[in-house]
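Visitor: Model the structure of this input:
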Amino acid sequence: MAYRIGTRGSALATTQTQWVADAMSDEHTAFEQVIIKTKGDVTTGSLANLGGTGVFATALRQAVIDGEVDMAVHSLKDLPAKQPAELHIAAIPARADVRDALCAANGMTLETLPKGAKIGTGSPRRVAQLLAYRPDLEMIDIRGNVQTRLARVAGYEHHHDNAPAAAGSPKGDLDAVVLACAGIDRLGMDWAITERIDPDIMLPAPGQGSLAIEIAANKTLDAPLANALAAHQDTGARLEATAERALLATLEAGCASPIGALARFVNGTLHLDAVVAAMDGSKTIRRQASTTLDESAVTEATSDAAYALGVEVAQMMIDDGADLLPPGPARGTR
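Guide: As a prediction, the model looks like this:
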């Protein structure tokens, strides 16, 4: 039986979708990719001003709802926190490196970047936390695929064998860019990382490092597909995602400032650490909490407890004034 998987057309999206397809395939089950263009792929301008995370997900989700594809593979951080009733996240595989990556000229790190260094990122979350740590840095809004953004770093434009930078894109005009470690690792380009940024300095976007396999909520799964999805589900990653997305959904109800969150499920305990920051880095609110869960499986009770943990930490932050922080340009958390 062959199933159709919807994906964006970028090198990263097709690579991670193929990874999912290969992992779920066996002698009875095959998967083929269907490329879907999203608003985020065809629209220029600042990602934050385009509306943040949802610009990469809407067209893929509509293709699932319309039956154009059997499922879609997303980077979980690209999914808005509110889950549509028509769709169901059927599986979240084991999580990759959750950290953000500094890709800097001459092997520099956050500590060794010179005063006034130009750092490229399209993420309000990264801007806010970087400025909180190094207020002397100059933040430059950038977009594009991984190769295009890396080509903006001085010296990196000579390292590209995978794909050219977009026509007309600047090259070598920045001291560093910040990307997700997971994406760079999946592309086999970890040579570009000069520092995997400690979450104590920069918390990732909710869901960062995780993939989500989404299907129509009313879809009746045949046995081969149901078994493939069940085998691809990771208990810890699912519980972590539930807590992080619950926090994001709760904060977004009244807070438009950049948000970072990281849940870790270790030895039956789910820890959640989160931050809300003013866009200029002048103020941050960071809180954490934990809860003990049954680590054998994701049940309704464990899922509810993970969700409650996210709400609890979000409410702590709201009580401490998170909703009063100056907003970013949009509710993008990437």
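
Visitor: alpha carbons only for contacts and neighbour counts from here, please
Guide: Fine.

Visitor: Do a quick rundown of the helices in this protein.
Guide: In the chain, the segments counted as helices under DSSP state H are 11-24, 39-42, 47-50, 58-65, 124-133, 146-150, 181-186, 223-231, 235-252, 300-319.

Visitor: Any chance of a markdown table for those, columns distance to Arg264 and mean neighbour count?
Guide: Output for those, formatted as a markdown table (distance: least, Cα to Cα, whole Å; neighbours: other Cα atoms under 10 Å):
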| stretch | distance to Arg264 | mean neighbour count |
| --- | --- | --- |
| helix 11-24 | 22 | 18 |
| helix 39-42 | 30 | 15 |
| helix 47-50 | 27 | 19 |
| helix 58-65 | 28 | 21 |
| helix 124-133 | 20 | 25 |
| helix 146-150 | 27 | 23 |
| helix 181-186 | 16 | 21 |
| helix 223-231 | 21 | 15 |
| helix 235-252 | 6 | 25 |
| helix 300-319 | 11 | 20 |
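
Visitor: With respect to Leu174, which of those lies nearest?
Guide: Leu174 lies closest, by Cα to Cα, to one member of those: helix 146-150, at 9.3 Å.

Visitor: Point out the other helices and strands that that closest one packs with.
Guide: strand 176-180 (3 or more Cα pairs under 8 Å, 6 or more residues apart in numbering; DSSP states H and E).

Visitor: contacts for the strand it packs on?
Guide: 98-105, 117-121, 126, 146, 149-150, 152-154, 208-209 (Cα atoms under 8 Å, 6 or more residues apart in numbering).

Visitor: change it to 7 Å
Guide: 99-105, 118-121, 149-150, 153 (Cα atoms under 7 Å, 6 or more residues apart in numbering).

Visitor: this one next, for a side-by-side:
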Amino acid sequence: MIRLGTRRSALATAQATHVAESLRALGHEVELVPIVTTGDTSRAPLEQIGGTGVFVSALRDALLAHEIDIAVHSLKDLPTAPVDGLTLGAIPLREDPRDVLVARDGLSLGELQTGALVGTGSPRRVAQLEALGLGLELTGIRGNVDSRIAMVADGKLDAVVLARAGLARLGRLSEVTETLDPIQVLPAPGQGALGIECRADDAAVLTALAPLEDPAVRAAVTAERQMLATLEAGCTAPVGALAEVVEGEDGPELWLRGALGQEGGVRRLSANGPVDDPHGLGRALANELLEQT
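Guide: Have a look, this model is predicted:
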């Protein structure tokens, strides 16, 4: 029996259930074990309660205490610093990593009037949306997908910006009014990807997880997260990143785009490198961004 720890939110449960079903299809017995985290019980801004790492610390504690065998994380919520004794046993196929707009009356970003009230709890999104110069009024929000979308339906907000992957996993893509081009808003490092964490010495679980691994996704998110780590930025910092494995002149290569919010605007750069050195690519692009700030 593989004990899979999950937060209680609808999205976390949907993600955990997806992984559980994949493991069951491979012949494994899986039990879902609900875990409550500080991020779930507090409504304070993330930067005040420790960043998005508050969503994963309780799951990691349960892993280290042998209360669960695996934990499923949204990789954009996972701190970049490693934890002794734990490892990412598998990174499966990634959902679409882009951000989306859910707006009143089916409006797109460009159709929102100057002064329209747009909700997001992400400094990354705020920095990039402000850089577009659309005259939007951006306000911080917390809460699950239901409560955020309800703010638009109730007329409290004109729109909210969310991760497309979350709506896809909840079966709510029909409510999207626009999928934002990464040229406008780069997603968070690791957005749309899941990380399945386990104890590093649990050979049986590592073997069970191996078929779920997607090497191209691991290379991409490793580059994105290395860029974030090199910038010495927390998960709530105004950093956007998106990497993809593409076909180059001499075979597959990794292409990474990065954005760093700073006073006066957003710095954007891109770079490419070998697929087998995502850490090097992430570090190189981060250093280039730092040199130009």
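
Visitor: What does the TM-score come to for these two?
Guide: TM-score of the superposed chains, computed with TM-score structural alignment, normalised by the length of the second structure, equals 0.95; 289 aligned residues with a Cα RMSD of 1.7 Å.

Visitor: what's the closest of the helices of the first structure to Met202 of the first structure?
Guide: helix 124-133 (5.8 Å).

Visitor: how close does the closest one sit to the second structure?
Guide: Average distance, helix 124-133 of the first structure versus aligned residues of the second structure after superposition (mean Cα distance after the TM-score superposition for the first structure): 0.7 Å.

Visitor: Let me know the angle separating that helix from strand 176-180.
Guide: 130 degrees (axes from the mean of the first three to the mean of the last three Cα atoms, to 10 degrees).

Visitor: For Leu157 of the second structure, which residues are in contact?
Guide: So Leu157 of the second structure contacts Leu117, Val118, Gly119, Met151 (Cα under 7 Å, 6+ apart).

Visitor: buried subset of those?
Guide: Neighbour-count burial (16 or more other Cα atoms under 10 Å) is assigned, among the contacts of Leu157 of the second structure, to Leu117, Val118, Gly119, Met151.

Visitor: Relative to Ala286 of the second structure, which of those residues is nearest.
Guide: Gly119 (28.2 Å).

Visitor: Please say which position in the first structure that closest one maps to.
Guide: Counting by TM-score structural alignment, Gly119 of the second structure corresponds to Gly120 in the first structure.

Visitor: Quick check: that match touching Ile140?
Guide: Yes - at 4.6 Å, Gly120 of the first structure counts as touching Ile140 under the criterion of Cα atoms under 7 Å.

Visitor: picking that back up, of the contacts of Leu157 of the second structure, which belong to strands?
Guide: Leu117, Val118, Gly119 (DSSP state E).

Visitor: Export these as a markdown table, with columns for distance to Leu170 of the second structure.
Guide: Output for these, formatted as a markdown table (distance: Cα to Cα, whole Å):
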| residue | distance to Leu170 of the second structure |
| --- | --- |
| Leu117 | 25 |
| Val118 | 22 |
| Gly119 | 20 |
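
Visitor: Need the nearest residue in space to the residue mapped onto Asp198 of the first structure from the second structure, chain neighbours excluded.
Guide: Aligned counterpart of Asp198 of the first structure in the second structure: Asp181 (TM-score structural alignment). Once flanking residues are discounted, Asp181 of the second structure sits nearest to Arg98: 7.2 Å by Cα to Cα, 6 or more residues apart in numbering.

Visitor: if we can go back for a sec, identify the residues contacting the match of Gly119 of the second structure.
Guide: The contact partners of Gly120 of the first structure, taken as Cα under 7 Å, 6+ apart, are Met139, Ile140, Asp141, Ile142, Leu174, Ala176, Val177, Val178.

Visitor: Top of those by number of neighbours, please.
Guide: Counting neighbours by other Cα atoms under 10 Å, Ala176 leads the contacts of Gly120 of the first structure with 32 neighbours.

Visitor: on that earlier part again, any idea how many residues pack against the residue nearest to Asp181 of the second structure?
Guide: Neighbour tally, Arg98 of the second structure, other Cα under 10 Å: 20.

Visitor: repeat for the one 5 residues further on
Guide: Look at Ala103 of the second structure: counted by other Cα under 10 Å, it has 24 neighbours.

Visitor: now, which of the ones in strands among the contacts of Leu157 of the second structure sits nearest Ile70 of the second structure?
Guide: For these, the minimum distance to Ile70 of the second structure (Cα to Cα) is 33.3 Å, reached by Gly119.

Visitor: Tell me the helices and strands packed up against the longest strand along the second structure.
Guide: Taking DSSP E as the criterion, the second structure has its longest strand at strand 251-262. Contacts defined by 3 or more Cα pairs under 7 Å, 6 or more residues apart in numbering; DSSP states H and E place strand 251-262 of the second structure against strand 239-248, strand 265-273.

Visitor: repeat that for 10 Å
Guide: Applying 3 or more Cα pairs under 10 Å, 6 or more residues apart in numbering; DSSP states H and E, one finds that strand 251-262 of the second structure contacts helix 123-131, helix 215-230, strand 239-248, strand 265-273, helix 278-291.

Visitor: Now distance to Thr13 of the second structure too, for the ones you listed, in TSV please.
Guide: Shown next, in TSV, are those (distance: least, Cα to Cα, whole Å):
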stretch	distance to Thr13 of the second structure
helix 123-131	25
helix 215-230	22
strand 239-248	25
strand 265-273	35
helix 278-291	30
